[in-house]
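*Asks:* coords below, sequence missing:
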C-alpha cells in the first residue's frame, strides 16, 4: 500500500477529536452532522433544506471554460434519473475520459454546490466529463434505491459512451462520504458481474461499514463534523428494508478474498473523523488482495473539509487526488481491458 506520504502539515501525533485540532486555515465543520435525520418532527425542515440545495445546484454556473448540463437517464425500469454533467466547453463531439461522481449527504441530502465545485476542478484539470446523478434519497427511498440508481447511470455511460462523448476505457468511480459506499460497492458489483469496470476508484472520507462498534475512531466522536449518532441513524434508515446487510451495499461486509481484481484505489481518510478507521481497514483489505492502493491520511482535517475548495490547504489535497486520477487514467492505456 502506497501512502504517498501523509499531508502532515499540522500535527505529527494523532490528537483527541474533542480538542478539534484542525489544520490552520480550515474554518471547521458546519452543523449538518449534528442533525437527527431520523426525527419525524424535523422532516418538514429537512425537506425544505433539500429543496433549497436543489435550487442552488440548478443555479450554479461553472467557471469559464466549463459547462454544466443535465440529462435524463433511464434506470432500466422506465424511471428517469436526473444527472448533471460537468465538462469542458467546445468538446461536444470529442471522446473524453469520464468519471461517475457519487455525492455525499448521508443518503438523506441531495447533490450540493460544493460537489459541483469539486467536479469543476477535476473536469478542468483532467479535461474529462463528470456525471453526477441525483439518486433517490432517504427517508422515502431506503437501500438499494440509491445504489441501483448510480449503477444504472454507470451502465448507461457504458452503453451510450459514444453518444455521450466518453472513452469507455477511461472511466473512474468517485464517492465521498455516503457516496463512498456507493462507489466502492459498485466497483465490487461490477467485478462480480464481470461487467465493464472502472479504471480506478476514489473514496473520500467514505462510509463503508454499518458495524460502527468495530472501529476505535468511532469512540472519538464528541463535537466532530459527523458524529456516531448520525452515522448509526443513517445506516438504520438506509438498511431498514434489508434483512441481512451484505456487500455491495455495505462494502466492508464483503468476503475479502473476493476483492482481487478490483481497480486501483485512492482512499482518503480524514484525521478528525469517526470514519477514519474503516477507510484504513478497507485500504488494508484491498492491499492484501493485491490491489494498488494509495492511502492519503490527511492530518488536521475533518469530514466534509473540502467544501472550502478554494482554501490553500484543501487545494493541496485536491492536487493529490488529481495526481491519483491522472495515474489511473494513464495506466489504463497500458493495461488490457477485462
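*Replies:* Nice, I can see it. No experiment lies behind these values; they were computed from the predicted model shown.

*Asks:* use CA for all of it now, contacts and neighbours both
*Replies:* Fine.

*Asks:* who's in contact with the closest residue to residue 233 other than its chain neighbours?
*Replies:* In space, residue 233 comes closest to residue 38 once its chain neighbours are excluded; the distance is 6.5 Å by C-alpha to C-alpha, 6 or more residues apart in numbering. Counting by C-alpha atoms under 8 Å, 6 or more residues apart in numbering, residue 38 makes contact with 233, 234, 237.

*Asks:* which of the residues you listed ranks first by neighbour count?
*Replies:* Compared across the contacts of residue 38, residue 234 has the highest neighbour count, 24 neighbours, by other C-alpha atoms under 10 Å.

*Asks:* hang on, that residue packs against residue 106?
*Replies:* Yes. The pair residue 234 / residue 106 is scored as a contact, 6.1 Å apart, by C-alpha atoms under 8 Å.

*Asks:* buried residues in stretch 288-297?
*Replies:* If you call a residue buried by 16 or more other C-alpha atoms under 10 Å, then stretch 288-297 has these buried ones: 288, 289, 291, 292, 293, 294, 295, 296, 297.

*Asks:* for it, measure first residue to last.
*Replies:* Distance across stretch 288-297, first residue to last, is 18 Å (C-alpha to C-alpha, to the nearest Å).

*Asks:* centre of the chain to that stretch, how far?
*Replies:* 17 Å (C-alpha atoms, centre = their mean, to the nearest Å).

*Asks:* top strand in the protein by residue count?
*Replies:* strand 166-176 (DSSP state E).

*Asks:* show me what the helix or strand harbouring residue 182 is packed against.
*Replies:* Assessed by DSSP states H and E, residue 182 sits inside helix 178-192. Counting contacts by 3 or more C-alpha pairs under 8 Å, 6 or more residues apart in numbering; DSSP states H and E, helix 178-192 packs against strand 96-102, helix 145-159, strand 166-176, strand 200-204.

*Asks:* okay, pairing it with this:
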C-alpha cells in the first residue's frame, strides 16, 4: 500500500524531534525497563521543583488493592475552598506514573490557586480493561467524598488527562454521566488516545515515525484490550470513541497536533460533542507531534498551546 502524504512538522519542532532519542520497539519484554525509566524521569520532586507547591501522598482503598494518589496544593493556606483538578497520566496504557504530565497539573495549581490530585492506576497488559478505569473511577469518587478535607469547591472540579490519560478521562466522564459520581465542571483532554480501531487517516500517515505512532498505539490498545482491540463490541468505557451519544458531558477542551496519529479521532470526538448539543473547544496545532508541549516546552508552538489551554481552564474554574 502506498504511503499516505502526511502534514509536515513545524520547523522548530522538527529540529527538536531530530534530537530526541528513538525508543526501542515496544514489546512485553521491555516493559520493566520502560517503567523503570519513566519512574526515574517523573517524580514529585521534579514536578514541583521551583514551585510553591506541597505534595501529600495518600493511599486509598481500591477495587483490587490500595491505590496511591498524590495531592498537590499551593504552599499558602486559605480558608476558602479552591478549584479541584483530578488528573490522569499518560503512557500508552502500559507505562507511566502519576507524576508523568504533572507539570501541566502543577501549572494549573499555581495559576489558579487550585488543588490537584493525580491517580496511580494499574497498568496493562498485566491489568487489562476495566482495571485502569476502575482505579481512576475509585479515585475520583474518593475525591468527591473528601471535598472538605481536601479544600476543594464541589462546584469547581475539572477532570483532565493526557494521551492515554486523556482517553481514560473521556471514558471516566462517560462513566460519571452514566453511573454517577462527583459533578464535573469541565473536562480537559490533552492529545487523548480515544479510538482502538487505530486506522484513521492520521494514524496511517504516521505508521512508525514520530514520538508516538500507529505501531505504538497498536501495542497500547492490544495491551489494554487483547484480541478485542478494533473488534465489535468494545465498550465506550474502554475506548471513548465507541460512544454513540456524547450528550451530557461537561464543557470539554481538546487539543492535538496535526502531525500525529490521534488527530482525526480527537476531531471526530469534538464533532460528536457538538452533534449532541454540547460544548467543545477544539485546537489542532499545525505541525505538532504527539506530546510536543511536554517534550519541547520552549518551542513557540508549545508556549502557545500551553497558554491557550491555561486560559480555558481559568475561564472554567
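*Replies:* Received it, and whenever you're ready, just let me know what you need. What you are looking at is a predicted structure, and each value in this text was computed from that prediction instead of being measured.

*Asks:* before we move on, back to that, alignment lookup: the residue nearest to residue 233 of structure 1 to structure 2.
*Replies:* The pairwise alignment with structure 2 assigns residue 38 of structure 1 to residue 27, based on TM-score structural alignment.

*Asks:* how much space between the residue nearest the centre of structure 2 and residue 80 of structure 2?
*Replies:* Most central in structure 2 under C-alpha atoms, centre = their mean is residue 162, positioned 2.0 Å from the mean C-alpha point. Going from residue 162 of structure 2 to residue 80 of structure 2 by C-alpha to C-alpha gives 29 Å.

*Asks:* all strands for structure 1, in order.
*Replies:* 66-74, 80-88, 96-102, 129-133, 166-176, 200-204, 265-268, 270-272, 293-295, 298-302.

*Asks:* quick one: which of the ones you listed is nearest residue 332 of structure 1?
*Replies:* Among the strands of structure 1, strand 166-176 comes nearest to residue 332 of structure 1, with 6.5 Å by C-alpha to C-alpha.

*Asks:* contacting residues for residue 217 of structure 1?
*Replies:* Applying C-alpha under 8 Å, 6+ apart, the residues near residue 217 of structure 1 are 273, 274, 275, 276, 277.

*Asks:* residue in structure 2 matching the last one?
*Replies:* For residue 277 of structure 1, the aligned position in structure 2 is occupied by residue 264, per TM-score structural alignment.

*Asks:* name the nearest residue to its match, sequence neighbours excluded.
*Replies:* residue 202 is the one closest to residue 264 of structure 2 (C-alpha to C-alpha, 6+ apart), at 5.9 Å.

*Asks:* that neighbour maps to what in structure 1?
*Replies:* So, by TM-score structural alignment, residue 202 of structure 2 is matched to residue 217.

*Asks:* and that match, how far is that from residue 331 of structure 1?
*Replies:* 34 Å.

*Asks:* before we move on, back to that, contact partners for the residue nearest to the centre of structure 2?
*Replies:* Residue 162 of structure 2 makes contacts with 88, 89, 90, 101, 189, 190, 191, 192, as judged by C-alpha under 8 Å, 6+ apart.

*Asks:* out of the residues you listed, which are shared with structure 1?
*Replies:* Retained contacts for these in structure 1, judged by both residues aligned by TM-score structural alignment, their matches' C-alpha atoms under 8 Å, are 88, 89, 90, 189, 190, 191, 192.

*Asks:* what count of nearby residues applies to residue 298 of structure 2?
*Replies:* The number of residues packed near residue 298 of structure 2 is 13, by other C-alpha under 10 Å.

*Asks:* so the lengthiest helix in structure 1 versus strand 96-102, what angle?
*Replies:* Assignment by DSSP state H gives helix 312-332 as the longest helix of structure 1. With axes from the mean of the first three to the mean of the last three C-alpha atoms, to 10 degrees as the basis, helix 312-332 of structure 1 and strand 96-102 are set at 120 degrees to each other.

*Asks:* which parts of helix 312-332 of structure 1 are buried?
*Replies:* Those would be 313, 314, 317, 318, 320, 321, 322, 324, 325, 328, 329, 332, for helix 312-332 of structure 1 by 16+ other C-alpha under 10 Å.

*Asks:* quick check: the gap between the fifth one and residue 268 of structure 1.
*Replies:* Looking back up the chat, that one is residue 320 of structure 1. From residue 320 of structure 1 across to residue 268 of structure 1, the span is 10 Å (C-alpha to C-alpha).
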